[in-house]
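Peer 1: I'd like to go over a predicted model; first the sequence, then the structure.
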Amino acid sequence: MLTFYHGPHTRSSRIVRLLIEMDILEQVDVRVVGLVRRGGEGAPDPANPHPEGKVPLLVHDGEMIRESNAIILYLTDLFDSPLGVPVGDPLRGPYLSWLAYYGNVMEPVLFCSFAGIDHPAMQATFRGLDEMYARLAEALTDRPYLLGDRFSAADLLLVSAFTFAPQLVPDIPAIRNWVDRCGDRPSTAKLEHFESRLTGNSAAE
């Protein structure tokens, strides 16, 4: 049994979008839980088994899978999805690298930008926005998606940062067009509808 602990309009929304893209949303028990949100609103929810009270969290037959990139890899492997890349495929390495790049480089760089943190140690370890943009632009030059001609879960994960903070989309055609291309997929509207319905139900309760 698959249970997904979710907070609408948070990082976990990209996992819901993945479930929609994979056409497995109906196979997963999505449970909305309370959270401590930015600004201090809200409170930890005892119904959320995440040890830090966060989302996303996937539970499969009693075992917890945390962190977006781990959940994405787990689901695309579990369901042998075309959004993932199987072991033995030449693109498996780039796929895993992009999933790791998001958590190991991209999110720290974006967080520091949001927080106004500029320290030599951060630059030495993660580089900065300019280097991140250059890496993405290089990967997307002359190709529609990070792995080539097909949209993958790597695109879904990395583009979620720009969906959340569109002001960070740089004036670089390769990146801007990629963001638009990913946003034009039917899963974008389906996710918005799903989130609105969840929010409405939560408000009614």
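Peer 2: Perfect, thanks for sending it.
Peer 1: going by C-alpha atoms from here, please, whenever you check contacts or count neighbours.
Peer 2: Noted.
Peer 1: which stretches of the chain form strands?
Peer 2: With strands called from DSSP state E, the chain shows them at 2-6, 29-32, 57-60, 63-66.
Peer 1: and the longest one, what does it pack onto?
Peer 2: In terms of contact count using 3 or more CA pairs under 8 Å, 6 or more residues apart in numbering; DSSP states H and E, strand 2-6 is assigned the packing partners strand 29-32, strand 57-60.
Peer 1: skipping adjacent residues, who's closest to the spatially most central residue of the chain in space?
Peer 2: By CA atoms, centre = their mean, the mean C-alpha position of the chain lies nearest to Leu157, the distance being 3.6 Å. Leaving aside its chain neighbours, Leu157 sits nearest to Arg14 (6.8 Å; criterion: CA to CA, 6 or more residues apart in numbering).
Peer 1: next one: the one you found from Ser202, what distance?
Peer 2: According to CA to CA, to the nearest Å, Arg14 stands 19 Å off from Ser202.
Peer 1: got another, please set it beside the one above:
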Amino acid sequence: MLELYHYDHSTAAQKIRIALAEKHLEWTSHHLDTSVEKREHFSPEYLKINPRGIVPTLVHDGKAIRESQVILEYLDDAFPEPPLRPASAYDKARMRLWTKLVDEALHVHSRIVGMCIVVRHAKAAAGPVELEKYLKEMPETVRERNDRVNLEKGLDSPLLPESVAYFKKVFEDMNAELAESTWLAGDTFSLADISLGVYVTRLKSFQMAPLWEHMTHLNEWYGRFIARPSYEEGVIKWGDKTTAKRKSYGMEAFGKVSELWNAG
């Protein structure tokens, strides 16, 4: 039995739902309310299976698997057909160079960008008392510290320029790679495409797509990615209750983010 603890617009959860759809697996949904007010991901029950208090967590026959990149590899080991890793050792290495980026820095930078552009508005709306409870309940001090800075400074956060520059470099590298192959790790769709594709979705939801409109190969690849039935199942089907706010706040932030993007 497969169970997934997740929430709708989490990039990390989107990856897992896409992979589950690619493998045509049935699973039970446990949708968590991660709002400042509810904080279900900080509940004692959830912290028992994920001490970091983050989503997603996959539970397979009673055993918890944490961290989205680890879960993706686990799914391909536990349910090898159809495979989501390339056949050749070389292409597997190419794939892992991309997925390695997510754990090394990309996911952290994604949180910083999202917090500075959009999320700070939603969290601030909960009021200072609830927000302070939310921050103090965070199991991880580094994440709490970063969030405090970004909530206070917003688009003027000292952390934002590095994060925007990092995304620009990754997108440029992806565009160059995709000039030579259909997918990020060769000619077959893989965990690399799932792992990186959802971050393009995230930035597009913030109305940032004009920043990379000239990256032809990246945009064509993204078109292939979102055309897959698994994207419909893993992303579109779950919706995003923050869509309107992402669009509005993203449009407000575009000038500043564009300035940072073009600074390098």
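Peer 2: Noted; the coordinates are in hand. Quick caveat, the model's predicted, so the values are computed rather than measured.
Peer 1: OK, contacts around the residue nearest to Leu157 of the first structure?
Peer 2: 156-157, 160 (CA atoms under 8 Å, 6 or more residues apart in numbering).
Peer 1: related to what we said a few turns ago, which one of the helices and strands packed on strand 2-6 of the first structure is the most hemmed in?
Peer 2: Stretch with highest mean neighbour count among those: strand 57-60 (a mean of 21; mean count of other CA atoms under 10 Å).
Peer 1: on that earlier part again, the residue nearest to the centre of the first structure matches what in the second structure?
Peer 2: In the second structure, the residue matched to Leu157 of the first structure (TM-score structural alignment) is Ser195.
Peer 1: ok, now which ones touch its match?
Peer 2: 15, 69, 98-99, 102.
Peer 1: of those, which is the most crowded?
Peer 2: Highest neighbour count within the contacts of Ser195 of the second structure: Lys15, with 27 neighbours (other CA atoms under 10 Å).
Peer 1: mind telling me what that residue corresponds to in the first structure?
Peer 2: In the first structure, Lys15 of the second structure lands on Arg14 (TM-score structural alignment).
Peer 1: relative to Phe225 of the second structure, how far out is the residue lying farthest from the centre of the second structure?
Peer 2: Most distant residue from the mean C-alpha position of the second structure: Val129, 28.1 Å away (CA atoms, centre = their mean). Distance, Val129 of the second structure to Phe225 of the second structure, using CA to CA: 42 Å.
Peer 1: what does Val198 of the second structure give?
Peer 2: From Val198 of the second structure over to Phe225 of the second structure (counting by CA to CA), the distance is 9 Å.
Peer 1: the more surrounded of those two?
Peer 2: Each of Val198 of the second structure and Phe225 has its neighbours counted (other CA under 10 Å); Val198 has more, 24 against 18.
Peer 1: is it true that the more buried one touches His9?
Peer 2: No. Val198 of the second structure lies out of contact with His9 (CA atoms under 8 Å); the separation is 9.9 Å.
Peer 1: how about the lengthiest helix in the first structure: buried residues?
Peer 2: In the first structure, taking DSSP state H as the definition, the longest helix is helix 186-204. Of all the residues in helix 186-204 of the first structure, those buried under the rule 16 or more other CA atoms under 10 Å are 187-188, 191, 194-195, 198-199.
Peer 1: mind giving me the packing neighbours of it?
Peer 2: Using 3+ CA pairs under 8 Å, 6+ apart, helix 186-204 of the first structure sits against helix 13-21.
Peer 1: quick one: the closest residue in space to Val85 of the first structure that isn't next to it in sequence from Leu147 of the first structure, how far?
Peer 2: In this structure, Val85 of the first structure finds its nearest non-sequential neighbour in Arg92, 5.2 Å apart by CA to CA, 6+ apart. Arg92 of the first structure sits 10 Å away from Leu147 of the first structure, going by CA to CA.
Peer 1: just want to know which of these two has more residues nearby.
Peer 2: Under the criterion of other CA under 10 Å, the comparison of Arg92 of the first structure against Leu147 puts Leu147 first, with 20 against 14.
Peer 1: what lines up with that one in the second structure?
Peer 2: So, by TM-score structural alignment, Leu147 of the first structure is matched to Ala185.
Peer 1: report the contact partners of its match.
Peer 2: Residues near Ala185 of the second structure by CA under 8 Å, 6+ apart: 86, 91-92, 94-95, 192.
Peer 1: and if we set it to 7 Å?
Peer 2: Shown in contact with Ala185 of the second structure (CA atoms under 7 Å, 6 or more residues apart in numbering): 91, 94-95, 192.
Peer 1: can you redo these as TSV with distance to Leu178 of the second structure and neighbour count?
Peer 2: TSV is the format used below for the contacts of Ala185 of the second structure (distance: CA to CA, whole Å; neighbours: other CA atoms under 10 Å):
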residue	distance to Leu178 of the second structure	neighbour count
Asp91	14	18
Arg94	12	16
Met95	13	24
Ala192	12	25
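Peer 1: narrow these to those in helices?
Peer 2: Using DSSP H, those in helices are 91, 94-95, 192.
Peer 1: now do the helices in the stretch 151-264 of the second structure.
Peer 2: 160-178, 191-205, 216-226, 229-234, 243-261 (DSSP state H, counting those that start in this stretch).
Peer 1: deepest in the core, which of those is it.
Peer 2: Greatest burial across these, using mean count of other CA under 10 Å, falls to helix 191-205, with a mean of 21.
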